[in-house]
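In: Sequence first, predicted model second:
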Amino acid sequence: MDNNVQSDVLEHILEVTLNMAETRSLDPLLTYVLDKAIELVKAERGFIVLVDPKGDYVFPVARSRDGQTLTDAYEQISRSIVSEAIGGEKPLIVNDAISDPGFSDASSVLDLQLRSVMCVPLKTRGAVIGVLYVENRSYSGIFHESALTPLNIFSNQAAIAIDNARLNAELEARVADRTSALRDAVDQLEVKASEAVEQNRLRTRFLSELAHDVRSPLGLAITSLTTLVESDLFGPLNAEQQLWINKAVSSVDHAMALIEDIFDLAKLEMGQLRFYPERVDLPRFLEDVYQVGVGLPWGSNVVFRAEIPNDLPWIYIDQTRIRQVILNLLSNALKYTVEGSVTLSAGYVEEEDVVLISVADTGEGIPPDRQDILFERFQQVDDNESRRKQGTGLGLAIARDLVEMHGGEIWVESEPGAGSDFRFTLPATRSD
């Protein structure tokens, strides 16, 4: 092959290589590679044979020189020549297969009357993935050693492109499978979410109706009980009778508090809780709440105090709801503080433009594993202890919702045996 012809061939191979690199899909790539190989060596027909993961031969494409697709590719080639090229991992040129001692006994060579055959391995990443097989049945000696070098270069580039296309196809198949699985999972989640929403709606409706139906009889019961005691209808009560009356009143009060919590929870979940924000003088508001807190049944060994600066900013809040939040926190501190102190305090955080309100106690403290779930529905500091102290597991959850409705955050800082500090923020509005 003279220099001009060799230069033209190499230029042609370079052009074909660039086109192969741009072809991502396997089937079009195989057809393009085979057509160009047939053109390069002027063969009558060509075949690409690939090796599958099991080691079996696959015949994805077979073409003639005029661009026609050949059928029954498996029966149109010599498996002996293919196996020799793959096993030896080197190209083969057979000038006259029907008379070649190495292949003349092969049934496929005899049946097909094969003459000129060139078979070049497709090798990439150190492994043979198939062969490029071209032939001419009309004449012997068509393919020369000079054609082997350019075809070998061509086949090496083709092997890389084919391997990349196969990997791309496998990746796309995996992505498609995972996308389908993800879509199925999303569909299932949507169904479950819809079912959960409906169940939650029914539960909330039930709680609301239950609270409504029970609240009135309980209110009537406590009113009647109080009236009966105050009337002295049956004469003065002795100490034991007074004790049982007090227990009855306390139990009804607890039941009423539970019903109110359930009622508030139901209204929150149904989006029916009325919210009336107004501009509030925060120090005065907190002082009023503190005075209400003073009336709680603090133990003789507990000091309840307030630390409220006079220069706190004005804020927009629903006074009833924020009072409910603070009293919930105070009631919680009351249950878990046997001795020491409970402090209601507040301050302005200029960097965040928020008011920070705190209820800190010197009580039992909260284990770290309970702190993250403390503000969830029906969660308590300690189940057994909370039942003994008549906890409902709703007060903190309601407090969280009410604070978040105001655009604030609520959290707890606590160590077992060192007390707890419940804190929440509210957006501040500075006075003019």
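Out: Sure thing, it's come through. Numbers count the residues shown, from 1 in each chain.
In: okay, CA-based contacts and neighbour counts for the rest of this
Out: Fine.
In: for whatever helix or strand Pro217 lives in, packing partners?
Out: Under the criterion DSSP states H and E, the helix or strand holding Pro217 is helix 145-231. Packed against helix 145-231 by the contact rule (3 or more CA pairs under 8 Å, 6 or more residues apart in numbering; DSSP states H and E) you find helix 3-22, helix 26-41, strand 116-124, strand 127-136, helix 239-269.
In: Throw the ones you listed into a markdown table and include mean neighbour count and distance to Leu356, thanks.
Out: Output for these, formatted as a markdown table (neighbours: other CA atoms under 10 Å; distance: least, CA to CA, whole Å):
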| stretch | mean neighbour count | distance to Leu356 |
| --- | --- | --- |
| helix 3-22 | 14 | 62 |
| helix 26-41 | 19 | 64 |
| strand 116-124 | 25 | 67 |
| strand 127-136 | 24 | 69 |
| helix 239-269 | 16 | 24 |
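In: possible to save those as a markdown table with distance to Ser64?
Out: Listed next are the helices and strands packed on helix 145-231 as a markdown table, based on distance: least, CA to CA, whole Å:
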| stretch | distance to Ser64 |
| --- | --- |
| helix 3-22 | 19 |
| helix 26-41 | 8 |
| strand 116-124 | 14 |
| strand 127-136 | 10 |
| helix 239-269 | 73 |
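In: Okay, one more to line up with it:
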Amino acid sequence: YGFRRNENNEIVEADSFISDLDNLEAGSEIVYGNEVLGTIRIYITTRYMKDVLIKNLVAHSTLVILLDIVLVVLMILLLRMRIIKPILELTNASFLIASGDLDLDIDVSRQDELGILSHSFDDMRSSIKRQIEELKNHHNNLEKLVNERTKELYLANEELINHDRMKSDFVVMVSHELRTPLAIFGNIVSNILAGILGKINKRQRDNLMIVEDEIVRLARIITDFLDISKIEAGEVSLRFEQISFQSIISDCIETIRSLSDAKNIELVVMMPKEDIFINVDRDKMKQVMTNLLGNAIKFIPDCAGRIIICMEDRDHEIVINIDDNGLGIPDENIDKIFNRFIQGRKQVGPGAHGTGLGLAITKELIEMHGGRIWVENSPTGGANFRFMIPKKVTSNTCQISK
């Protein structure tokens, strides 16, 4: 729109107004009274005005953008100072604590949520440090106590070893000292029973036979003590030889035959037909078999007794099974029957007493041959002793003989 001032100095609409993108043109007639004196036209270009306006707009926009950037940077710095930096400090502190540094200082001066978090973190650090110090103190006290107890146990163990050595030496000495007089007594009793020193009546003979049995029993006890002492001292040496194990069983059967006949006990032997040769100490294996068979005879009553001796041939070993129908072993003694001075139960029969060393010696001798021994109660009554000995020659056939 175009405007002009009239003669009364009032702004009124111009008579004509022309504009385009680059120019402004306004015109108006000059009237005096009723007469038109002429026309006045004003032409103005807008190109300069637009350039100035654009320059001002760019200048103001650039200023606003710069101010916004400065404001954003200030906000980022403020955010970093107030939030990000404390979080990074706590993160770094957590890594230091995890690595074992519990003496670091944590800033707890803030009063906002991060300050609460810092307080909690510092309390955790202090608690961990205090607990570690307590654990160190307990560890030091415990280590000191363990050292003291270890020293006490070492001294006590040394004392026990000395006492055990003195006991073993005393047993060996007494056994050796008793062996000679017992042998003399045995010879004297044998001579009297043989009539060399004159005739004796039936009552005297019965009493002397009891004395002879007791001398034999005492000699066996002394032998057990000497054997176990030698085993403890590691003085037992084995003389290995290739020998038929059937011959060992046969010799032991003949040795204890009189004892089994005296109690009316039947002996059943089951062995392979072909000889099985194994590398063993013959005397020690005879001692093993004699101990096990003698034990079985002790625990069988004087009527309807039966002992089954079976030899099993396996690929690389032989297994000997000695099964009796005696009293068996109480369940509470099964696991400790091979311990020293342990007896399964009271033996049956007058004068049938022992030291509880026979099975312990038997176990040691079998293990010295690389074997093992175990026992279980038979479901039909009695005990079933089994032991295994490694061998080299195999044979499979089995026969029954009485």
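Out: Thanks, I have the structure now. All values reported here derive from a predicted model rather than from experimental measurement.
In: circling back to that earlier point, for the helix holding Pro217 of the first structure, what is the distance to the chain centroid?
Out: What separates the centre of helix 145-231 of the first structure from the centre of its chain is 8 Å, taken as CA atoms, centre = their mean, to the nearest Å.
In: Check stretch 37-46 of the first structure too.
Out: For stretch 37-46 of the first structure, the separation from the chain centroid amounts to 53 Å (computed by CA atoms, centre = their mean).
In: is it true that Ile334 of the second structure touches Asn384?
Out: No: between Ile334 of the second structure and Asn384 there is no contact under CA atoms under 8 Å: 11.2 Å.
In: Please identify every residue contacting each of the two.
Out: Val375, Glu376 (CA atoms under 8 Å, 6 or more residues apart in numbering).
In: And the two? Which one has more around it.
Out: More neighbours surround Asn384 than the other of Ile334 of the second structure and Asn384, with 21 against 15 (other CA atoms under 10 Å).
In: Ile322 is in contact with the more buried one, correct?
Out: Yes: Asn384 of the second structure is within contact range of Ile322, at 5.8 Å (criterion: CA under 8 Å).
In: Just tell me what Phe387 of the second structure corresponds to in the first structure.
Out: In the first structure, Phe387 of the second structure lines up with Phe424, judged by TM-score structural alignment.
In: and what of Asn92 of the second structure?
Out: Using TM-score structural alignment, Asn92 of the second structure pairs with Leu18 in the first structure.
In: what do you get for Glu133 of the second structure?
Out: If you follow Glu133 of the second structure across to the first structure using TM-score structural alignment, you land on Ala169.
In: show me the contacts for that match.
Out: By CA under 8 Å, 6+ apart, the contact set of Ala169 of the first structure is Ser25, Leu26.
In: I'd like to know how far it sits from Ile160 of the first structure.
Out: To Ile160 of the first structure, Ala169 of the first structure is 14 Å away according to CA to CA, to the nearest Å.
In: Same check on Lys335 of the first structure?
Out: According to CA to CA, Lys335 of the first structure and Ile160 of the first structure sit 74 Å apart.
In: Which residues are in contact with the most centrally placed residue in the second structure?
Out: Nearest residue to the geometric centre of the second structure (CA atoms, centre = their mean): Val146, 21.1 Å. Val146 of the second structure makes contact with no residue, according to CA under 8 Å, 6+ apart.
In: What's the separation between it and Ile161 of the second structure?
Out: Using CA to CA, Val146 of the second structure is found at 21 Å from Ile161 of the second structure.
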